[in-house]
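Participant: With the sequence up front, the predicted model follows.
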Amino acid sequence: MRFAPGVRRFAVPAFAAAAVLSVLAPPLAVLALAVGAFVVWFFRDPERRPSGPGVVSPADGRVSVVREEGDQFRVGVFMNVTDVHVNRAPLDGRVERVTHRPGKHLPAFSKESERNERVDVDVATDDGPAELSFIAGAFARRIHPYVDAGDDLARAQRTGHIDFGSRADVLLPPAYDREDLLVEVGDTVRAGESIIAAKAR
């Protein structure tokens, strides 16, 4: 099993504490061991393949946003603590900008989360401009993009992860309209696998 970068930063202290506490306070050692095991599980990074043609989900979780913004549509996916938190490229393209925007740390499933800390990745595609956004949540404090300006993106490749809860959005290229959307709010999706939009024509 592959793991997201940073797993050692959280897991090693928990396992070290478990080793020490196994002598000093065995019940607490069990708790520390459980914390370490949870961290390792949280940072899991399974292989994914698209289930068909079209735009794939940028994240595991539940679709929490589907809305029109000008001539484009935004699809947002809320990642619960039980979801894989490694994000994927929704479509092929080239990274034009990666912009960090400081902000609040409100629950990522709420409307107010638009004011949260985030990293926006502007992507040029054959169908026009798109954007991938990593949005921090109430407990997320570190956003880790894996891409930089000038990088080529392949659909479903790993693009980043967020520590402990968050949301990932994709602003679809203008070539996609309402009838091309394949998901609605409440649907469960998997990063790099579930198809969230495909051209109907």
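Facilitator: That came in fine, so what should we check first? For clarity, every value in this text was computed on a predicted model and none was experimentally measured.

Participant: Could you use CA atoms for every contact and neighbour count after this?
Facilitator: Noted.

Participant: outside of stretch 25-38, which residues touch it?
Facilitator: 10, 11, 12, 13, 14, 15, 17, 18, 19, 20, 21, 22 (CA atoms under 8 Å, 6 or more residues apart in numbering).

Participant: Next up, a structure to set beside the first:
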Amino acid sequence: MRIHREGLATILLTFVVLTLINVAVTFFLRENFPLLARIIAAVSLALFLFIISFFRIPARAMKQGESLVIAPCDGKVVVIEETYEPEYFKDKRLQVSIFMSPANVHVNRNPISGQVKLSQYHSGKYLVAWHPKSSTENERHTVVIGNDKAEVLVRQIAGALARRIVNYLKPGMQVKQNEELGFIKFGSRVDIYLPVGTPVSVEMNQVVRAGQTVIATI
């Protein structure tokens, strides 16, 4: 396991702030309120370990296949439905949405290999990630990757807590399946749009893992 580069500044800042708090607590409270000082120290340690775990990148054996659409993120499947996609395709698509909790690994990966056709950031609201309108009204970043078999749209969506979307792709880039697409800080959601009729390999409420779980077969 290693720590993602997106977390280095956050981890350092958290360490400095918690250290200052605990130095102050030790100076002012330890003598008269030793139990409170120990509780604050324990909570600080737990918080620091949680921040580190949030930015973890576990070692994984990635699954690959030119006909496979691999999960772009860790989380739970919350939507599988046909819907109208208004930004790029402007027609009906099969939508699969994955909700990412704060405890999930938050690296986002390319579901297929191909050329980046679109990479577009949109500012917006911060509705809870499971809100029906979060796909079109929240802060988000849309990417379309295309190859000889299909074009797949991946949309990173910010939520009530996640207010920092990072995306590494630019139009025209050639990308490989399972390479890093981006990062969403502190929980949110990723939508995938596939051609209607694409056989889906996941079910509602299924837990999936980026780079390993097959979402669909093109």
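Facilitator: Alright, I've got the coordinates. Keep in mind that what you see is a predicted model, and the values were worked out from it rather than measured.

Participant: With both chains overlaid, what TM-score comes out?
Facilitator: Once the chains are laid over each other, their TM-score by TM-score structural alignment, normalised by the length of the first structure reads 0.89; 196 aligned residues with a CA RMSD of 1.8 Å.

Participant: And the furthest pair within the contacts of stretch 25-38 of the first structure?
Facilitator: Using CA to CA, the contacts of stretch 25-38 of the first structure span at most 18.9 Å, a distance reached by 10 and 22.

Participant: got a list of what the aligned residue in the second structure for residue 198 of the first structure touches?
Facilitator: Aligning on TM-score structural alignment places residue 198 of the first structure opposite residue 217 in the second structure. By CA under 8 Å, 6+ apart, the contact set of residue 217 of the second structure is 67, 68, 69, 198, 199, 200, 201.

Participant: Any chance of CSV for the contacts of stretch 25-38 of the first structure, columns neighbour count, distance to residue 49 of the first structure and secondary structure?
Facilitator: CSV is the format used below for the contacts of stretch 25-38 of the first structure (neighbours: other CA atoms under 10 Å; distance: CA to CA, whole Å; DSSP: H, G, I helix; E, B strand; the rest coil):
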residue, neighbour count, distance to residue 49 of the first structure, secondary structure
10, 14, 28, helix
11, 21, 28, helix
12, 14, 31, helix
13, 14, 33, helix
14, 21, 33, helix
15, 20, 33, helix
17, 18, 38, helix
18, 24, 37, helix
19, 16, 39, helix
20, 14, 42, helix
21, 18, 42, helix
22, 16, 42, helix
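
Participant: which one of the residues you listed sits closest to residue 122 of the first structure?
Facilitator: Among those, and counting by CA to CA, the member closest to residue 122 of the first structure is residue 10, at 30.3 Å.

Participant: For the residue mapped onto residue 60 of the second structure from the first structure, give its distance to residue 117 of the first structure.
Facilitator: Correspondence of residue 60 of the second structure to the first structure, assessed by TM-score structural alignment: residue 48. Residue 48 of the first structure is 27 Å from residue 117 of the first structure, where distance means CA to CA, to the nearest Å.

Participant: Just want to know which of the two has more residues nearby.
Facilitator: Set side by side, residue 48 of the first structure and residue 117 show more neighbours around residue 117, with 21 against 15, by other CA atoms under 10 Å.

Participant: And the more buried one, how close does it get to residue 108 of the first structure?
Facilitator: Computed with CA to CA, the distance linking residue 117 of the first structure and residue 108 of the first structure is 10 Å.

Participant: How many residues are close by residue 58 of the first structure?
Facilitator: 37.

Participant: Show me what it aligns to in the second structure.
Facilitator: Match for residue 58 of the first structure (TM-score structural alignment): residue 72.

Participant: What's the separation between that match and residue 34 of the second structure?
Facilitator: 47 Å.

Participant: Same check on residue 146 of the second structure?
Facilitator: In this view, residue 146 of the second structure and residue 34 of the second structure are 61 Å apart by CA to CA.

Participant: Name the helix or strand for the residue nearest to residue 80 of the second structure when sequence neighbours are not counted, please.
Facilitator: Distances taken as CA to CA, 6 or more residues apart in numbering place residue 96 nearest to residue 80 of the second structure, at 4.7 Å, with adjacent residues excluded. Following DSSP states H and E, one finds residue 96 of the second structure within strand 91-100.

Participant: and what of residue 24 of the second structure?
Facilitator: Following DSSP H and E, one finds residue 24 of the second structure within helix 8-28.

Participant: continuing past that helix, what's the next helix or strand?
Facilitator: helix 34-54.

Participant: For residue 10 of the first structure, list the residues it contacts.
Facilitator: 36, 39.

Participant: scratch that, residue 40 of the first structure is what I was asking about
Facilitator: By CA under 8 Å, 6+ apart, the contact set of residue 40 of the first structure is 3, 7, 11.

Participant: returning to that earlier point: contact partners for the match of residue 60 of the second structure?
Facilitator: Residue 48 of the first structure touches 156, 191, 192, 193, counting by CA under 8 Å, 6+ apart.
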